[in-house]
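>>> pasting the sequence and the predicted model now:
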Amino acid sequence: MTTALVPPGPRGHPVLGSIREIQRDNVSAFMDAFRHHGDIVNFRGPLRIQLLAHPDYVQHVLRDQHKHYPRPRKVQGCLSTIVGDGLVAAEGASWLRSRRLTQPAFHRDALRRFGETFTATTAELLDGWQRRGRDAGPVDVKSEMMHLSLANLARALFKTDLTEAITRIEPAVQRALAFTHRRMTSPVDPLRVPSQGRRRFLDALGTVNSVLHPMITERRRTGGSDDLVGMLLGATDPETGEAFTDAQIRDEVSGFFVAGHETVSTALTWTWYLLSLNPESARRLRAEVDEVLAGRVPTVEDLPKLTYTTMVVQEAMRLFPPIFVYMRCAAQDDTIGGYHVPAGRWVVVCPYVTHRHPEFWDNPEGFEPERFTPARSADRHRMAYLPFGAGPRKCIGDSFAMLQMPLVIAMIAQRFRLDLVEGQHVVPEPAISLRPRDPMWMWLRPVEETS
């Protein structure tokens, strides 16, 4: 009988193992470990985890054996603190019920109605940029994309303009997510320790809830089903006939709101950053937009023709996947790639690493949207690219994001070229999402002045 081996990995500190490196910058820690130790890496210390990089191993955990790899209770608990017990944080039967109830609202055909919402909100952003004038200075594109995605999500969820509330919600969500990330990687739960950070976190949750909960209550009172909340209010479980309670609606909406805008805004921000660094790709994007749209506002029907625009978004999410890590816990002893995975061990799938695996990606650090053409994608491992996760728990909002982002990119490219201000040191910040750590300052160049 062959005994499964313990995976290789960094030696780390004799007591703390690699926890300091993981807490400081888990993306760099995981990428370095993959380069030095291969497709499965064992990390020692109080945070005992195994990193899985190969798509075969990713498929084993996220799809083939997903029932034996639930999320760690600690991760589930941290998420439920900010989004309740809805789809984002739930496990088991509770998750399955939420998925059945919410799935119809997020079907791609049902979401097509929001195309005009996305383009109307983007037009308002562009008109504001136009009014700034030439001498207004650069803009923080990270903040601009955050405002845009929040506005789009609010209008899709509630058919409501949250412009006035966004200035309060945006920093509150960022504080909540940053604190939650610290909780996930800390041996001592900071929520149990009285501190200024804990107080700020609870205040942030209060701010978000003070905006969302009254809107849900009012939406229940007024009825209707022409927005996402209305569709959820009218949803029934196809197997039991049960509907969401008010508390469950609040949890689902909180999850969509917190997770949905963060991932979209982050992906849009990185897209503009990469286009600025790759002017030939930016020129090809503008050429496609000009040819397909001829100056008019895009519609959902244009998306099949905006192929390069969509590939640009896909490539940006390959290099900077908004959700860059998925954590699971082995419910029983297992063997992956000939290596032992003991029951109770956390396993980590890191799309940032898998998206750079040289066996599946030529020039893995290069920005090449053309790698997503049908011909070049045909034989690629299905689990080599997972910006929205994979398996049964694949993000329910993937169609929502991929409907919204190409429309936004096309509209902005019609009117402006975004150039990164020279001298910036752009650093990814691995929190719940992989966003730029600092403001992303960019010059807005009207297209008519750059052609």
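Yep, it's here. Numbering: from 1, shown residues only.
>>> contacts and neighbour counts: CA atoms only from here.
Will do.
>>> could you pull out the strands in this protein for me?
With strands called from DSSP state E, the chain shows them at 40-43, 49-52, 139-140, 326-329, 334-336, 339-341, 346-349, 416-420, 428-430, 434-436, 441-446.
>>> distance to residue 396 added to those, as TSV?
Converted to TSV, the strands of the chain look like this (distance: least, Cα to Cα, whole Å):
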stretch	distance to residue 396
strand 40-43	28
strand 49-52	23
strand 139-140	29
strand 326-329	15
strand 334-336	28
strand 339-341	29
strand 346-349	18
strand 416-420	31
strand 428-430	22
strand 434-436	19
strand 441-446	32
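>>> pasting the second one now:
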Amino acid sequence: MMRRAPGPRPHQIPGLLRLAVSDPLRSMYQTVSRYGDVVRVPLAPGRGIHLFCRPEHAEHILVDREQRYGKAFTYRPLREWIGLGLITSDGELWERQRRLIQPLFSHRRVETLRPLMVASVERMLDEWDRRPDGTVVDATGAMSGLTLDIVGASLFGADLTGDRDSVYHAVETLQDAVTKVIKNPLTWISPRAARRTSPGFRQWDKAKDTIDQVVARVIADRAEGSAGPGRQPAGRDLLDALLAARHEDGSALDPRQLRDEIVTFFMAGHETSATCLAWTFYLLSTAPEARARLEEEVDKVLAGRPPGPEDTEQLVWTRAVLNESLRLFPPVWTVERDAAADDEVGGWPVRAGDTVITPPYLVHRHPGVWESPEAFDPARFLPERSAGRSRHAFIPFGGGKRGCIGNAFALIEVVVALAMITQRYRLDLLPGFEPVPKVTVTLRPLHEMAMTLRRRVP
């Protein structure tokens, strides 16, 4: 008889699935607490879901044996929204897309976009300066507007400042809708049927149209030669590369593929960074000593100027704060793959057709790797405390060939934003408000993160 990983018995599965639908994080915590770092949930004869929670499991699935695993069935509803872009595609199509786009996200190339990032943060800070001291803002919405501005200017040469509110609410609606569809059993059969039988699908269509209209305008403006503030020279940005891309037969990307690629980077490029920044300001508001150290570093290293490439290595605590925020609240909180071939992970068998889940949210909080894993402690990312730690104990951008292509872009973006905001403002959470995670495609705060803006005098 084949060895099986520990897990619930058949009569326990309905209750477990109900909890997974209502509270996925609690469900995972309870399951791992009861059965250990490896759990198998049998869902059908010959098919199961496996939960793997250790860094070496992540390394095996995402790096060492990545060719044995493809995008999981849970990506199907996402394809209904963003199409077959780099996040949702697989196989030969994914390989072509990756070859086309990878050079645009090299560290050297992304550094040329830094002035556009700085200009976007300056525009937001100038808006804040016109408000009375003590104004209350929704940090999640504010960071979404900022990162949308950055993505529009740096990747698509477009001014999206007028689209902030509509895009923010459209993304929220679509994430909620995708999550509902994933929880619908019909997802296993037909994602389109699942969407039509999930509550709120009409709002889904309206939100998707909002995004598509913005993307269509961006393409049309480029065709007409229009540009957003500080646009890169022709041929330099992502949109230019997509418009110039050619298949082996010399044909250009068809309109549908062009749309899918733009929507993918349009959404992924701003949503995850916005979520990271919002959680970071929340965590800093609860840790006065960590925030004071951040302010001291920013004032000393930058002396009032924007952060340049030469400052990145000096902003050690700034980067540690952001890494600790990504550890506790990874925007991409779970990574799921379907096994294309039989395998063995950590000594436990995985059969072709099984789904494996490696959640960064749990890997980042594994008590065997992280001391006091629930605590906000940026010092754990300082060099002297990071030595010897598995690189796959911290996987906010995934890993291996399928790791996030935009990680260099995102890290420069959030360092620039955090440093420049800290130079001029403190954000304090309103008394009595405690944000909780909202589990959708990304790990957003459940409610508006109301914070008070206070001007700093360095």
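All right, it came through fine. Predicted model only: the values in this text are computed from it and were never measured.
>>> re the thing from before, out of the strands of structure 1, which is closest to residue 104 of structure 1?
In terms of Cα to Cα, the element of these nearest to residue 104 of structure 1 is strand 326-329, at 24.9 Å.
>>> check which residues of that closest one are buried.
327, 328, 329 (16 or more other Cα atoms under 10 Å).
>>> in structure 2, what residues pair with it?
Under TM-score structural alignment, strand 326-329 of structure 1 corresponds to residues 335-338 of structure 2.
>>> mind listing residues that contact that stretch?
69-74, 352-360, 398 (Cα atoms under 8 Å, 6 or more residues apart in numbering).
>>> let's see which of the residues you listed end up in helices.
Judged by DSSP state H, the subset of the contacts of stretch 335-338 of structure 2 located in helices is residue 360.
>>> longest helix of structure 1?
Structure 1, longest helix under DSSP H: helix 246-277.
>>> buried stuff in it?
Buried residues in helix 246-277 of structure 1 (16+ other Cα under 10 Å): 248-276.
>>> tell me the contacts of the residue most central in space within structure 1?
Central residue of structure 1 (Cα atoms, centre = their mean): residue 263, 3.1 Å from the mean position. Residues in contact with residue 263 of structure 1, defined by Cα under 8 Å, 6+ apart, are 322, 323, 433.
>>> corresponding residue for it in structure 2?
Taking TM-score structural alignment, the alignment pairs residue 263 of structure 1 with residue 272 from structure 2.
>>> roughly how far apart are that match and residue 64 of structure 2?
Separation of residue 272 of structure 2 from residue 64 of structure 2 (Cα to Cα, to the nearest Å) stands at 26 Å.
>>> can you check residue 199 of structure 2 too?
Applying Cα to Cα, the value for residue 199 of structure 2 to residue 64 of structure 2 is 40 Å.
>>> residue in structure 2 paired with residue 28 of structure 1?
Per TM-score structural alignment, residue 28 of structure 1 is aligned with residue 26.
>>> what sits against that match?
Applying Cα under 8 Å, 6+ apart, we find residue 26 of structure 2 in contact with 19, 20.
>>> how near is it to residue 245 of structure 2?
For residue 26 of structure 2, the distance to residue 245 of structure 2 equals 45 Å [Cα to Cα].
>>> quick check, residue 351 of structure 2 in contact with residue 339.
Yes. The criterion here is Cα atoms under 8 Å, and residue 351 of structure 2 meets it with residue 339 at 6.8 Å.
>>> more neighbours: these two, which one.
residue 339 (22 against 16; other Cα atoms under 10 Å).
>>> what about residue 186 of structure 2, neighbour count?
The burial count for residue 186 of structure 2: 17, using other Cα under 10 Å.
>>> aligned partner of it in structure 1?
Under the alignment (TM-score structural alignment), residue 186 of structure 2 pairs with residue 188 in structure 1.
>>> what do you get for residue 41 of structure 2?
In structure 1, residue 41 of structure 2 lands on residue 43 (TM-score structural alignment).
>>> re the thing from before, for residue 322 of structure 1, see how far away the match of residue 186 of structure 2 is.
Note on residue 188 of structure 1: its distance to residue 322 of structure 1, by Cα to Cα, is 26 Å.
>>> same question, residue 313 of structure 1
From residue 313 of structure 1 to residue 322 of structure 1 the distance is 12 Å (Cα to Cα).
>>> where do the contact lists of the two overlap?
Counting by Cα under 8 Å, 6+ apart, the residues touching both residue 313 of structure 1 and residue 322 are residue 267.
>>> who has more neighbours, those two?
Between residue 313 of structure 1 and residue 322, counted using other Cα under 10 Å, residue 322 has the larger neighbour count: 27 against 21.
>>> stretch 275-288 of structure 1 maps to which residues in structure 2?
Under TM-score structural alignment, the match for stretch 275-288 of structure 1 is residues 284-297.
>>> buried ones in the matching stretch, by neighbour count?
For stretch 284-297 of structure 2, the buried set under the neighbour-count rule, 16+ other Cα under 10 Å, comprises 284, 285, 290, 291, 294, 295, 297.
>>> swap in stretch 34-54 of structure 2?
Of the residues in stretch 34-54 of structure 2, 36-42, 47-54 count as buried by neighbour count, 16+ other Cα under 10 Å.
>>> same thing with stretch 406-416 of structure 2?
Using 16+ other Cα under 10 Å as the test for burial, stretch 406-416 of structure 2 gives 406, 407, 408, 409, 410, 412, 413, 414, 415, 416.
>>> which two of the buried residues of stretch 284-297 of structure 2 have the greatest separation?
285 and 297 (16.9 Å).
>>> the match of strand 326-329 of structure 1 vs structure 1, average distance?
Once fitted to structure 1, stretch 335-338 of structure 2 is off its aligned match by 0.8 Å on average (mean Cα distance after the TM-score superposition for structure 1).
>>> check the offset of that stretch from the chain's centre.
How far stretch 335-338 of structure 2 lies from its chain's middle: 16 Å, per Cα atoms, centre = their mean, to the nearest Å.
>>> do stretch 182-198 of structure 2 as well
Relative to the chain's own centre, stretch 182-198 of structure 2 is displaced by 24 Å; criterion: Cα atoms, centre = their mean.
>>> what of stretch 395-412 of structure 2?
Relative to the chain's own centre, stretch 395-412 of structure 2 is displaced by 9 Å; criterion: Cα atoms, centre = their mean.
>>> residues in structure 1 aligned with it?
Under TM-score structural alignment, stretch 395-412 of structure 2 corresponds to residues 386-403 of structure 1.
>>> contact partners of the matching stretch?
Residues external to stretch 386-403 of structure 1 that are found in contact with it (Cα under 8 Å, 6+ apart): 59, 62-64, 66, 103, 106-108, 111-112, 115, 260, 264, 300, 303, 310, 317-318, 321-324, 326, 351, 355, 383.
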